[in-house]
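A.B. asks: pasting the sequence and the predicted coordinates here, then a few questions.
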Amino acid sequence: MDCNRTAILGIGKIRGLQQISTPGGIFIMCAMDHRGSLKAMIEKEQLDDEVDYQELVEYKLELCAALAPYSSAILLDPNYGAAQCISRGVLPGHTGLLVSIEATGYESAQPGRITALLNNWSVEKIRRMGASAVKLLVYYRPDLNEVAKKQLKTIKRVAEECLKYDIPFLVETQTYPINDENTKTSKLAVLKPGLVIETARQVASLPIDVLKSEFPADLKHEADRSKLIQYCRQLDEASPVPWVILSAGVEYEAFRKEVEIACSSGASGFLGGRAIWQEIVHFADKKDRLKFLSTTVVDRLKELADIATKYAVPWYRKLGIKASELAAVPENWYVNY
């Protein structure tokens, strides 16, 4: 399904995209919508038997307070972060808010993974709470046809709701190992460029607004800069919508390199999470944690922001439209809106 991109870009979507990007149209976004993974990180590091609701909320509040002032937007979950950060005043009004719609984790469908939407949560509620955009994570293998069809069906379902409520829709895609592929072998690394690029082609053919993509190579497996640039340009060609790079928990130095190469090859910025802040779980003492956040973590974000601002492609330019004319607005447009 190919879409007329400007036709689906309603005035509400345009406003949302403005809210989650810089005035220059670049996405400098931080992800802190982690739920199960953050809980596991804290429990493993601090040997807690059980991390409770309030502890997870506190981590989100600390992250948001430190990073939101330097971000064009923050990605938060409804369980522990979005409403909590608004109500506690740590999400500035000038910073956009993306809210996740999926349940944490995935449903196993051997050998694939199926995304489930969070119960009692919806695009309508995300719009009502004042968020700027909806985010959906899908684990995706284009070579698993039946599983991919189910995932595309879920994306399409949410996309239709986002069109109805005229709110931007960002889809995050992540590949994963099947059969005898794992991180200890090079099998998945060899396949990764093709998987990521084909995933972009299939997913971005639906009426989505921004693609949050993996870097289309494993830097531990491929170090040739010219090949990395080639893969990113192929990804750019495959995606008709603006795309940003996710961090997938890699080390910060690797993510910085990925952001620089991706933004130089067509990306419109980044939506980074653990690569920016994952070491905070090492600090059981809140004072030490806040110091690390306000220094090392903020410095990382500022560095990434400088890279994206210098090299990234504004989202509207990717769509072939001008910043001064994002949509045609005829007289009495509101009558049938």
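C.D. replies: Perfect, thanks for sending it.

A.B. asks: from here on, just use CA atoms for contacts and neighbour counts.
C.D. replies: Noted.

A.B. asks: next, the contact list for R5, please.
C.D. replies: Residues counted as contacts of R5 (Cα atoms under 8 Å, 6 or more residues apart in numbering) are 207, 241, 319.

A.B. asks: please indicate which of the residues you listed are buried?
C.D. replies: 207, 241 (16 or more other Cα atoms under 10 Å).

A.B. asks: CSV for the contacts of R5, including distance to Y106 and secondary structure?
C.D. replies: CSV is the format used below for the contacts of R5 (distance: Cα to Cα, whole Å; DSSP: H, G, I helix; E, B strand; the rest coil):
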residue, distance to Y106, secondary structure
P207, 23, coil
V241, 26, coil
L319, 32, coil
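
A.B. asks: which one of the contacts of R5 is nearest L152?
C.D. replies: Nearest to L152 among those is P207, at 11.0 Å by Cα to Cα.

A.B. asks: please look at the closest one and A159 and confirm they touch.
C.D. replies: Yes: the criterion here is Cα atoms under 8 Å, and P207 meets it with A159 at 6.0 Å.

A.B. asks: packing partners of the lengthiest helix in the chain?
C.D. replies: Under DSSP state H, the helix in the chain containing the largest number of residues is helix 145-164. With contacts defined as 3 or more Cα pairs under 8 Å, 6 or more residues apart in numbering; DSSP states H and E, helix 145-164 has these neighbours: strand 112-114, helix 123-128, strand 133-139, strand 169-174.

A.B. asks: from the chain's centroid, how far away is the longest one?
C.D. replies: The reference is to strand 133-139. 7 Å (Cα atoms, centre = their mean, to the nearest Å).

A.B. asks: do a quick rundown of the helices in the stretch 151-300 of the chain.
C.D. replies: Taking DSSP state H, counting those that start in this stretch as the criterion, the stretch 151-300 of the chain carries its helices at 187-203, 225-238, 252-263, 274-277, 286-292, 298-311.

A.B. asks: okay, pairing it with this:
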Amino acid sequence: MNTLSTLERRAFSRLTTPAGRMLVVAADQRNGMKAVMNGAEGPEGISVEELAEAKSDLVAHLGNHAPAILLDPEVALPKVVDEGTLAAGTALVVGMDASGFETVDGLRYTRYVPGVTAATVRELGGDAAKMLWYLRPDQPASVERVAAEMEALVADCEAAGLLLIVEILTYRLEDESPEEYAARIGQLVVDSARVSVEHGAKVLKLAYPGSAQACAEVSAAAGGVPWAVLSAGVDHATFVEQVRTAVEHGAAGAMAGRSLWKDSLAMTAGEREELLSTRAQPRLAELSATIDGAVRDAASAPGAVGVPA
């Protein structure tokens, strides 16, 4: 297990529910968020200024009701901090990855936000950082490059006393059918967790691997390193059940984005406030209760898989 330092442990505690489980509203999307805003003719129909205002409203009417929120350094930050929108009691996770990816020999690789380092995250008021890597753990070239990048960033964040959340997304190869990929997803997530921990990850953000058994295998592969489930655009009801299953089998919680807010980002501020308050906030409350309830159920179930300490 990759042990958290005192500073990292303190930062992790700020990302958790009353039961000590991770719950972070993910709002670092840029093109993805533009695409779901009502009235837009595709992502190009939303200006940077409009996106910034939508993110500010999302923080004010949803993120401030969560233990923590994940935001980007290109649109949301430092605006929501400098204008006092982000509540003092809500921890800030700063995303370091840029939108999209580059492709080399059929393999996807992360694009970094230019100039954003561990020191930048601190300057923006961040309590923690998040970096996304695309990974195919069954492809040696993918593992080699991602592992090297991960080790370097883990070292930089450790030197700065900054907690780094490692997000891993798997993907379908060009010569792989949808059916072949679907059959491999569970093992890909398990192996991605193992590779990440082997190369220094201390907190993970992973896709739901597809079943209770696969969740238990992810937890075993993580070897005590906390992992949170990402929502991947599924509907809220589906995500709640995925999180319940994952937490009952060792996951540390959830980092939820579109499942909470994708149908609440109307174009006008008044409509957004109404939808975020009456639709997204209750979803967040349900997700929090599900996470903490699943922790209690897992702890009391005979033969249950343990959850990270």
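C.D. replies: Now that the structure is in, tell me what you want to look at. What you are looking at is a predicted structure, and each value in this text was computed from that prediction instead of being measured.

A.B. asks: drop the TM-score for these two in here.
C.D. replies: TM-score of the superposed chains, computed with TM-score structural alignment, normalised by the length of structure 2, equals 0.91; 299 aligned residues with a Cα RMSD of 2.0 Å.

A.B. asks: in JSON lines, list the helices of the stretch 151-300 of structure 1 along with mean neighbour count and distance to T173 of structure 1.
C.D. replies: Compiled in JSON lines, the helices of the stretch 151-300 of structure 1 are given as follows (neighbours: other Cα atoms under 10 Å; distance: least, Cα to Cα, whole Å):
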{"stretch": "helix 187-203", "mean neighbour count": "21", "distance to T173 of structure 1": "8"}
{"stretch": "helix 225-238", "mean neighbour count": "19", "distance to T173 of structure 1": "13"}
{"stretch": "helix 252-263", "mean neighbour count": "21", "distance to T173 of structure 1": "16"}
{"stretch": "helix 274-277", "mean neighbour count": "23", "distance to T173 of structure 1": "16"}
{"stretch": "helix 286-292", "mean neighbour count": "15", "distance to T173 of structure 1": "30"}
{"stretch": "helix 298-311", "mean neighbour count": "19", "distance to T173 of structure 1": "21"}
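
A.B. asks: any chance of those in CSV, plus distance to P142 of structure 1?
C.D. replies: Converted to CSV, the helices of the stretch 151-300 of structure 1 look like this (distance: least, Cα to Cα, whole Å):
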stretch, distance to P142 of structure 1
helix 187-203, 6
helix 225-238, 14
helix 252-263, 22
helix 274-277, 26
helix 286-292, 40
helix 298-311, 29
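
A.B. asks: select, out of those helices, the one closest to K44 of structure 1.
C.D. replies: Using Cα to Cα, the helices of the stretch 151-300 of structure 1 put helix 274-277 closest to K44 of structure 1, at 15.4 Å.

A.B. asks: state the distance from the equivalent of A109 of structure 1 over in structure 2 to R14 of structure 2.
C.D. replies: Matched to structure 2 by TM-score structural alignment, A109 of structure 1 sits across from V104. Counting by Cα to Cα, to the nearest Å, the gap from V104 of structure 2 to R14 of structure 2 is 38 Å.

A.B. asks: ok, the two, which is more surrounded?
C.D. replies: R14 (20 against 10; other Cα atoms under 10 Å).

A.B. asks: neighbours of D48 of structure 1, how many?
C.D. replies: By the criterion of other Cα under 10 Å, D48 of structure 1 has 12 neighbours.

A.B. asks: endpoints of stretch 110-119 of structure 2, how far apart?
C.D. replies: 20 Å.

A.B. asks: what about stretch 19-33 of structure 1, distance to the chain center?
C.D. replies: Worked out by Cα atoms, centre = their mean, stretch 19-33 of structure 1 lies 10 Å from the chain centre.

A.B. asks: related to what we said a few turns ago, out of the helices of the stretch 151-300 of structure 1, which is closest to L76 of structure 1?
C.D. replies: Closest approach to L76 of structure 1 among the helices of the stretch 151-300 of structure 1 is made by helix 274-277 (13.2 Å; Cα to Cα).

A.B. asks: helices or strands up against that closest one?
C.D. replies: Contacts defined by 3+ Cα pairs under 8 Å, 6+ apart place helix 274-277 of structure 1 against helix 252-263.

A.B. asks: the helix it packs on corresponds to what range in structure 2?
C.D. replies: Taken onto structure 2 by TM-score structural alignment, helix 252-263 of structure 1 occupies residues 236-247 there.

A.B. asks: mean per-residue distance, the matching stretch versus structure 1.
C.D. replies: Superposing on structure 1 and averaging over aligned pairs (mean Cα distance after the TM-score superposition for structure 1), stretch 236-247 of structure 2 comes out at 0.8 Å.

A.B. asks: what's the mean deviation for stretch 147-155 of structure 1 versus structure 2?
C.D. replies: Its matched residues in structure 2 lie on average 1.3 Å from stretch 147-155 of structure 1 after superposition (mean Cα distance after the TM-score superposition for structure 1).

A.B. asks: read off where that stretch ends up in structure 2.
C.D. replies: The aligned range for stretch 147-155 of structure 1 is 142-150, by TM-score structural alignment.
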